[in-house]
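Chemist: Mind folding the following:
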Amino acid sequence: MFMKNCWYVAAWSHELIDDALVGRTLLNEKVLLYRGNDGKVCAMEDRCCHRGARLSMGRLEGNCVRCMYHGLLFDSSGACVEIPGQESVPPNLKVRNYPIVDTGHLVWIWMGEPTLVDESKIPDFPYLKDPAWHGRPDYLHYDANYQLIADNLADINHIAYVHTNTLGGSERYVVEQTASPLEKLDDGFRLTKWHMNSDLPPFVKKIEKKMGKVDRWNTVEMKVPAYFFLESGFSPAGTGIEKGNKEGSLEFHNFQAMTPETDRTTHFFWVYMHNQKKDVELYSHSLHDSILEGFHEDKAIIEAQQEVLDADPKFKLRAIASDAPLSHLRWLVDKRIKEESTQA
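Modeler: Got it, this is the predicted structure:
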């Protein structure tokens, strides 16, 4: 089961260009995404109500979509407005329409009760709109449940072992780090960890040649059902980053959104951003490729983990101390799902 009365990322805005009709499964539902000639994005059931053909295999006509099986034309609300060879159109001939919002970079969809739609609850990642910050948006597909990916992101300790030679740099990260108290929120959590007087990890050494020992910080904020925000950076050791002094530091901002495709597969949207003023594109490409390398390390473990869990449904996951953030997030998601079920 999924939370439905919330916003999910359905696509990057740039995916809906050039009259593209994008068919995408979201929360086990087949959805058609497109941008009409008026520039507005639309989302509707990807299934013609006549004979069940895929509307994503159809043709965009203005702000409407024509099914290319028998030619029925549907407007952006999902209503059939034309049947070739038939003068009248039955008023009940329509497909489901979904509330959808294009923020200029991300396309958000509401899969739940339409009367509860609240655009103010769309998660905000302001760095996508800030010209001082740069990054290459991307997408991955996981053969794993979205909560396994969220678990991975909620526990930063994994970077010491999964990403020793890429994003982490040292297994000492786990034992040498210090952390702020876990801040439990009504919609997620926030946590900061510092690793003082450490070496730069390999992915930063590729772009920074002058820094020696550094103080490293990671501030993670996660929101239900599965949105990840990371502020991270590296400051010359001993300059007071733990007190808020970021002078001379390298800063990065990372956004990741996990949208369930099915119970066992996930759409993964991400961007890793920097604010360098020189060699902007080179930095962007290097960081993108390094982070993607790290994600593939995660992906191999998480997809294998899904196979293990599928093989033995009776197996129970157990918790250790570092699981407190992910346990809180899972508890919140379960709570919201139960509340939605009760309201329904």
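
Chemist: hey, let's count contacts and neighbours off CA atoms from now on
Modeler: OK.

Chemist: which SSE is residue 337 in?
Modeler: If you go by DSSP states H and E, residue 337 is part of helix 324-343.

Chemist: now the helices for the protein?
Modeler: Listed in chain order, the helices of the chain (DSSP state H) span residues 146-154, 159-162, 173-176, 202-205, 280-311, 324-343.

Chemist: Please identify the most buried of these.
Modeler: Comparing the helices of the chain by mean neighbour count (mean count of other Cα atoms under 10 Å), helix 146-154 ranks first with a mean of 21.

Chemist: quick one, that one and helix 280-311 angle?
Modeler: 130 degrees (axes from the mean of the first three to the mean of the last three Cα atoms, to 10 degrees).

Chemist: and helix 146-154, what does it pack onto?
Modeler: Other helices and strands packing on helix 146-154, by 3 or more Cα pairs under 8 Å, 6 or more residues apart in numbering; DSSP states H and E, are strand 227-236, strand 250-262, helix 280-311, helix 324-343.

Chemist: how about this one, so we can line them up?
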Amino acid sequence: MSDHLAAGYDLVVFDLDGVVYLIDEPIDGAPEAIGRLRAARTPVAYATNNASRRAADVAGALTRMGVPAEPAEVLTSAGAAAALLAEKLPQGSPVLVVGADALRAEVRDAGLVPVEKSEDEPAAVVQGYGPEVGWRVLAEAALAVRAGALWVATNTDRTLPSPRGPLPGNGSLVAVLRTALDRDPDLVVGKPEPALFTTAAAQSRASHPLVVGDRLDTDIQGAVTAGMDSLLVLTGVSTPADLLAAAPERRPTFVAADLAGLFRPADELRVPLEAGESGGWTVTRDPGTTTLSGAGDPVTALRLLCAATWNGVPLPALRAGSPEARDLFRAWGR
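Modeler: Now for the predicted structure:
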């Protein structure tokens, strides 16, 4: 048996926002954890739905944060979307870009021509996150899609994590067009689609990769779809309450407070924990209620409670049987 979780895998694929950094600030302990993986010669890759930066820019930003990275290790939804369009459209086709300069550059490098107006008769609209996206370009995109352009979204993340709390993400901007057009995008490229993960594994020739993410609806669901093990870290968007209520297709293999969990024994992170008692916590089930008592590591309590909620116990039926459990529920927003 491997002495810690990461040692059991031949590639670790990290999401970025909410896992390695928040906006441009590294999350405490993240550079040290990734440095430890590199020291052990464990291959790493980074798969991000954020389409506002190119791979080289992401690698440079990571390196400045103390996480040395190469562009080849970074897979972005912008690059994946441009590659997909290049497969579907003739070279030189006009594509209306809704997003940042990075997405525009990826489209251009794929042999397509970025345009800004529906009058340019774009063959496709590609939509990715960009902090400057506004009504004017969204209006042009709506007109182009109505005229028959293929509509491709890099991702549908409703929010982006930040030190100030969740901010509107590309999914919120996609929702603007969805409302105006009364239809969904033709294609969504990024997570939870598995392509970023399967491409990372293929590039590293990995047979047993681990996906690390902070979002159940993108990172974890994408890993499940790709048939890969996953670790949910609680440093970003998804909360303990979200995990308790997770549908089967959004359930991780492991859960940890942060990236330090990569160096704990896998059996201390596996979810759900069916034992009913562990690490100072006890879960008892009575007709109509499930009670958490005792004290200890919050992640252990979460794993124990997932065994209940994932087997049909509704969240309102959870009860606190000790002051520590009551404090924990309050911290989880229950």
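
Chemist: TM between them?
Modeler: Between these two chains, after superposing, the TM-score reads 0.25 (TM-score structural alignment, normalised by the length of structure 2); 146 aligned residues with a Cα RMSD of 6.7 Å.

Chemist: Can I get the helices of structure 1 in TSV including distance to residue 268 of structure 1?
Modeler: Listed next are the helices of structure 1 as TSV, based on distance: least, Cα to Cα, whole Å:
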stretch	distance to residue 268 of structure 1
helix 146-154	9
helix 159-162	19
helix 173-176	26
helix 202-205	21
helix 280-311	10
helix 324-343	18
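
Chemist: So which of those helices is nearest residue 217 of structure 1?
Modeler: Nearest to residue 217 of structure 1, of all the helices of structure 1, is helix 173-176, at 11.1 Å by Cα to Cα.

Chemist: Mind giving me the packing neighbours of that closest one?
Modeler: Helix 173-176 of structure 1 sits against strand 188-198, with contacts defined as 3+ Cα pairs under 8 Å, 6+ apart.

Chemist: Return the set of buried residues in the strand it packs on.
Modeler: By 16 or more other Cα atoms under 10 Å, the buried positions in strand 188-198 of structure 1 come out as 188-198.

Chemist: What helices and strands are in contact with that strand?
Modeler: Looks like strand 188-198 of structure 1 contacts helix 173-176, strand 178-179, strand 183-185, strand 214-223, helix 324-343 (3+ Cα pairs under 8 Å, 6+ apart).

Chemist: got a markdown table for those, with distance to residue 11 of structure 1 too?
Modeler: Shown next, in a markdown table, are these (distance: least, Cα to Cα, whole Å):
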| stretch | distance to residue 11 of structure 1 |
| --- | --- |
| helix 173-176 | 35 |
| strand 178-179 | 34 |
| strand 183-185 | 27 |
| strand 214-223 | 19 |
| helix 324-343 | 22 |
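
Chemist: Out of those, which is closest to residue 81 of structure 1?
Modeler: Between those, helix 324-343 lies closest to residue 81 of structure 1; by Cα to Cα that is 33.9 Å.

Chemist: Direction-wise, compare the closest one with helix 146-154 and give the angle.
Modeler: 150 degrees.

Chemist: For helix 324-343 of structure 1, name the packing helices and strands.
Modeler: helix 146-154, strand 188-198.

Chemist: between the buried residues of strand 188-198 of structure 1, which is nearest residue 280 of structure 1?
Modeler: Out of the buried residues of strand 188-198 of structure 1, the member with the shortest distance to residue 280 of structure 1 (by Cα to Cα) is residue 198, at 25.9 Å.

Chemist: The closest residue to residue 11 of structure 1 other than its chain neighbours and residue 142 of structure 1, how far apart?
Modeler: Counting by Cα to Cα, 6 or more residues apart in numbering, residue 107 is the residue found nearest to residue 11 of structure 1 once chain neighbours are left out, at 5.2 Å. According to Cα to Cα, to the nearest Å, residue 107 of structure 1 stands 20 Å off from residue 142 of structure 1.

Chemist: just residue 289 of structure 1 next, same as before
Modeler: 18 Å.

Chemist: next one: residue 32 of structure 1
Modeler: Distance from residue 32 of structure 1 to residue 142 of structure 1, by Cα to Cα: 20 Å.

Chemist: which of these two has more neighbours?
Modeler: A side-by-side neighbour count of residue 32 of structure 1 and residue 142, using other Cα atoms under 10 Å, places residue 32 first with 24 against 21.

Chemist: is it true that the more buried one touches residue 11?
Modeler: No: with contacts counted by Cα atoms under 8 Å, residue 32 of structure 1 stays clear of residue 11, the gap being 11.1 Å.

Chemist: Packing partners of the helix or strand hosting residue 300 of structure 2?
Modeler: Using DSSP H and E, residue 300 of structure 2 sits within helix 298-309. Under the contact criterion of 3+ Cα pairs under 8 Å, 6+ apart, helix 298-309 of structure 2 touches helix 240-244, strand 254-256, strand 277-278, strand 281-286, strand 289-294.
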